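*Asks:* Next comes the sequence, and after it the predicted model I'd like to discuss.
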Amino acid sequence: MDFSLTAEQQLFRDTLRDFVNKEIRPVAQEWEASGRYPTEIVDGMRELGLFGLTVPEEYGGLGVDMVSFALVFEEISKGWMGIAGILGSHSLACWMINKHGTEEQKARLLPDLATGARRTGIGLTEPGAGTDLQGISTTARLDGDHYVVNGSKTWITNARHADPLPVLVKTDPTARPAHKGMSVLLIDADTPGFTVSRDLPKLGYKGTESCEITLDDVRVPRQNLLGGVEGRGMQQVLSGLEIGRINVAARSLGIAQAAYDEALSYAAQREAFGRPIHDFQAIQLKIAEMAIKVQASRLLVYWAASQADAGHRVDMEAGMAKTFASEAAIECALTSMQVHGGYGYSKEFVVERLYRDAPLMSIGEGTNDIMRTVIAKVLTSGQGVIG
C-alpha cells in the first residue's frame, strides 16, 4: 500500500499552500468579521484555474483527479473554510454538467465556467425540503418551447454569482415515486422572475453568500433541461452529491488540521507555572487526541477520493469520510479552544472562527445521521465490504 501523494500532487498542494498563506490567511480574520466579500481571493483562484477543477481539459479546465480535488478543499479550508464554499458548489455543478449535460450544454457552458468567467452553484434545498429532496415543491410546467418554473429555494451558495444555476424541479408533480418526475433546469441569472431575495445570516461559513431564491413564472428554454430528458434530475443530483461529500469531508479535514495546528503552536508559546503548557500531561493528551482524529480523517478522505478516481461508486466511502471528518472537525475545534483557554473564546484568535465553521460540516451535503443510513444500506445490500 502507498499512502503518499504523487510528486505532481505534492507540487499542487505546495502551490495551494503558498496561495493560502499569501492571499487568504493575512485577511481572513478581518474580512470574515466585517462581512467583506473576498473579491481579490476569487480573482486569485481564477488565475490558478481552480474554477475548472471538475471541467475536462478539452473545455479548458484542469480536470484534476479526486485526490487533488480533495487537496484543494483541505488546504483552502485550513486558511478560511468559507472561501472553499465558493469553489464547492461551483465544482459540483460543473461536474454534473459535464457528466450529464448534452454536448451543446457542455460546449456552451463549460469553457466559461472553467475560467471563472461564469460561476455557478446548485439549487436543491427549499424551506420545506432539505434532506428529503423528493419533497420539493418547485415545479416546472412545459409551455411550448419553455418550462414555466414556480417555487423557492434556500441556503443557496453562490446564488448572487451563479449563471446559470442548476435547479432541481418537478416536471411531473404527479409522478410516483416522486423522483421519476424530477429534473434539473439550468436557469440563467437574468431570466425575468428569477430573484435572489436575501442573504441568510449565519453563525459561521462566511465569505460566501447563502441566499433565498424565488422563482415566479420563470421561463426557461427547453434546451436548458440538463441532459435533455425529463425525469433524471434526482439521479443526476445524487451522483453529484457523492463528489460533493468528498468536498465537504476535505473541508472538514482542513478545519480539523487548522485547529490542531493552532493548539500545538499555542501550547508551545503559552506558559503556566514557569513552563510551556505543552509540558503538562493534560494538554499532551488533548494534542495527541486531535492528531489521531486529523490523521484518521485524512486517510478516510484520500481513500474515498482514490476510490472515485478508480471509477467506483463511493456512496459508502464518501459517506464515511464526510461523517468521520466532520465530527473530528467539531471535536478538534472545541479541544483547540480548550487548549487556548480564555483566548480561544476571543475573536482575535483563529480557533474561535474554526469553532463556528465546523458544525456546518456535519449538516452540509446530507446530515451525518443520513450518511450513517446510506453507509448501512450499502453494507447490508452486500455492495460494500469492510475488512
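*Replies:* Received the coordinates, thanks.
*Asks:* CA only for contacts and neighbour counts going forward, please
*Replies:* Will do.
*Asks:* Could you confirm Ile213 falls within a helix?
*Replies:* No: Ile213 sits outside any helix when classified using DSSP: H, G, I helix; E, B strand; the rest coil, being strand.
*Asks:* Outside of stretch 170-188 itself, list whatever touches it.
*Replies:* Outside of stretch 170-188, the residues within contact range by Cα atoms under 8 Å, 6 or more residues apart in numbering are 134-142, 163-169, 220, 224-226, 230-234, 236.
*Asks:* element containing Glu262?
*Replies:* According to DSSP states H and E, Glu262 maps onto helix 233-269.
*Asks:* Mind checking which of the contacts of stretch 170-188 are in helices?
*Replies:* Gly233, Met234, Gln236 (DSSP state H).
*Asks:* this is the comparison structure:
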Amino acid sequence: MTTQVSDDDFAEILAQTRHFVRSVVMPREQEILATDRVPDDIREQAKSMGLFGYAIPQEWGGLGLDLTQDVELAMELGYTSLAVRSMFGTNNGIAGQVLVGFGTEEQKKQWLAPIASGEVVASFALTEPGAGSNPAGLRTKAVRAGSGDDADWIITGQKRFITNAPIANLFVVFARSRPADDDGPGIAVFLVPADTPGVTVGPKDAKMGQEGAWTADVTFDEVRVPAGALVGGSEDIGYRAAMVSLARGRVHIAALAVGIAQRALDESVTYAATATQGGTPIGDFQLVQAMIADQQTGVSAGRALVRDAARQWVTGEDRRVAPSVAKLFCTEMAGRVADLAVQIHGGSGYMREMPVERIYRDVRLLRLYEGTSEIQRLIIGSNLVKAAKKAQR
C-alpha cells in the first residue's frame, strides 16, 4: 500500500492529535456539554492543525491520510467529546469524499482547498423524513429549468438531521432527477452553497446526546443551481457516490466507537481502583473485574476489526461487507461498554458531571447514523448469500 503520508510523519500527526485531545479538549468537556457548542479557540486550533482536511488529498490542500491512518486518528478523536470530531467530520468524510471521488476537476479546484482549510464547512444532505438508511426512497427532486446540458437545475425538498447544517457553507445535496429505471435509481448529487436563495436551515435539533454537534432540517424551495453544480457532470453518479462515501464513513465511525469505548473502559478502571465499598476498592470484587474484562475484550476486538476493515478498503479487497461488519460490531460494542461503565460507577455514573454519563448518551447515536445496525446486517447477510449463489453457477 502506498500513502501520501510517511509512517514517521503520521506518527507526529497522531501524537499532536493525542495531545490536542488529552490536553486541550478533555479539560473543557463539561463546558462543551453545558453550552452545547465547541469553543471558538478549539475550532481555530483544529483548523491550524489541518484537522478539517486530514483525509483530503495533499494536492487539494489536505493532509492526505488514507483510511488506515484515518482510523488511527479517529480512535484518538473518539476519546473525548464527539462534538469536536463532528466539526470537521463531514469535511473529511461523507461530504468531502463525494467531491474527492466523484467531482469534476473544476469542482475540486473550487471547493476542496477551502474545505481542507476549514474555510468552508461541507454538509452531507441525504437523509429525509421518509428516507434514512436507504437513499432509494428519496423524495427531494431536481428538474432541469430548460433544455440542454447547460440548463440550470431546480431543487425542491426537505432534508432531516443534517450534521453541521447550522454552520454549513456548502450542502452536498442528493435529489431524484428521474424515476428509478433499468439505467439506475435516478439519484443525482449537487453542490449547493448555503446562501443560495431558497435554502432554509431550521433551528438546531435538541438531541439526547452529543452536545455541541449541531444538526438541523434543511429545506430547498425551488433552489436554482447552475449545470456545473451537478457532481461529476452526470445524473447517474449520485447513488453510487452516496454508497461509496457511506461505506468508507462506516469504517471511520467504527473507529470512533472504539475510541469512545476505550475512554469508557479507562474511566471504569480508574474508578474501580479508587472507589471503595466497605473500605475495599470495588476493583477487588470479582464481579467488577468481570465487567472490566468484558469491556477490554470488546475494545480489543473492535480495534483489530477496524484496522483490518481499513486495510481491506485501501487495498480494494473489500469495500462492501467489511465496512458494515466493522460498524455493526464496534458501535454495538461501544454501547455495551458504556452501559457497563455506568454500572461500575453505580449511582455516580448516572450523574451529569461524570464522563461515563455523557459517553452513555453519546454512543447511542453511533448505531443509527451512517446506516443503522439493522441496515448493516442486511448488507452483510445479502452480500454473503449473493456471493454463495454466484459461486454455485
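*Replies:* Perfect, I can see it now. Small disclaimer: the values here were computed from a predicted structure and weren't measured.
*Asks:* is it possible to export the ones in helices among the contacts of stretch 170-188 of structure 1 to a markdown table including distance to Gln307 of structure 1?
*Replies:* Below are those laid out as a markdown table (distance: Cα to Cα, whole Å):
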| residue | distance to Gln307 of structure 1 |
| --- | --- |
| Gly233 | 24 |
| Met234 | 23 |
| Gln236 | 19 |
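*Asks:* Out of these, who's the most crowded?
*Replies:* Gly233 (26 neighbours; other Cα atoms under 10 Å).
*Asks:* so what's that residue closest to, chain neighbours aside?
*Replies:* Sequence neighbours aside, Ser183 is the residue nearest to Gly233 of structure 1 in space, at 3.6 Å (criterion: Cα to Cα, 6 or more residues apart in numbering).
*Asks:* hey, where'd the strands end up in the stretch 201-350 of structure 1?
*Replies:* For the stretch 201-350 of structure 1, the strands defined by DSSP state E, counting those that start in this stretch occupy 210-221, 271-272, 275-276.
*Asks:* Return the most buried member of the ones you listed.
*Replies:* Highest mean neighbour count among these (mean count of other Cα atoms under 10 Å): strand 210-221, with a mean of 20.
*Asks:* Give me the range in structure 2 that it lines up against.
*Replies:* Aligned by TM-score structural alignment, strand 210-221 of structure 1 falls on residues 215-226 of structure 2.
*Asks:* go on, stretch 268-282 of structure 1?
*Replies:* Across structure 2, the stretch matching stretch 268-282 of structure 1 (TM-score structural alignment) is residues 273-287.
*Asks:* residues in contact with that stretch?
*Replies:* So stretch 273-287 of structure 2 is in contact with Val269, Ala272, Val288, Gln289, going by Cα under 8 Å, 6+ apart.
*Asks:* And the residue nearest to the last one when sequence neighbours are not counted, how close does it get to Ala293 of structure 2?
*Replies:* Leaving aside its sequence neighbours, Gln289 of structure 2 sits nearest to Gly283 (Cα to Cα, 6+ apart; 6.1 Å). When distance is defined by Cα to Cα, to the nearest Å, Gly283 of structure 2 is 11 Å away from Ala293 of structure 2.
*Asks:* can you give me the strands for the stretch 51-200 of structure 1?
*Replies:* 139-143, 146-157, 165-170, 182-187, 194-199.
*Asks:* if we can go back for a sec, which residue lines up with the residue nearest to Gly233 of structure 1 in structure 2?
*Replies:* By TM-score structural alignment, Ser183 of structure 1 lines up with Ala188.
*Asks:* I'd like to know how far its match sits from Val321 of structure 2.
*Replies:* Distance from Ala188 of structure 2 to Val321 of structure 2, by Cα to Cα: 24 Å.
*Asks:* Please identify which of those two sits among more neighbours.
*Replies:* Neighbour count, other Cα under 10 Å: between Ala188 of structure 2 and Val321, Ala188 has more, with 26 against 18.
*Asks:* Roughly how far does that one sit from Gly238 of structure 2?
*Replies:* Distance from Ala188 of structure 2 to Gly238 of structure 2, by Cα to Cα: 4 Å.
*Asks:* which residues of the stretch 1-150 of structure 1 fall in helices?
*Replies:* 7-19, 25-34, 39-47, 66-100, 103-115 (DSSP state H, counting those that start in this stretch).
*Asks:* Redo those helices as CSV? Include mean neighbour count and distance to Thr191 of structure 1.
*Replies:* Formatted as CSV, the helices of the stretch 1-150 of structure 1 follow (neighbours: other Cα atoms under 10 Å; distance: least, Cα to Cα, whole Å):
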stretch, mean neighbour count, distance to Thr191 of structure 1
helix 7-19, 15, 36
helix 25-34, 15, 31
helix 39-47, 14, 25
helix 66-100, 25, 19
helix 103-115, 19, 16
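*Asks:* Compare those and give me the one nearest Ala304 of structure 1.
*Replies:* When the helices of the stretch 1-150 of structure 1 are compared by Cα to Cα, helix 66-100 sits nearest Ala304 of structure 1, at 8.5 Å.
*Asks:* which helices and strands does that closest one pack with?
*Replies:* Here helix 66-100 of structure 1 touches helix 7-19, helix 25-34, helix 103-115, strand 146-157, helix 233-269, helix 281-309, going by 3 or more Cα pairs under 8 Å, 6 or more residues apart in numbering; DSSP states H and E.
*Asks:* Looking at those, which is nearest to Asp357 of structure 1?
*Replies:* helix 233-269 (8.0 Å).
*Asks:* Comparing the closest one with structure 2, how large is the average distance?
*Replies:* When structure 2 is overlaid, helix 233-269 of structure 1 sits 0.7 Å from its aligned residues on average, using mean Cα distance after the TM-score superposition for structure 1.
*Asks:* between that helix and strand 165-170, how many degrees?
*Replies:* Going by axes from the mean of the first three to the mean of the last three Cα atoms, to 10 degrees, helix 233-269 of structure 1 is angled at 130 degrees with respect to strand 165-170.
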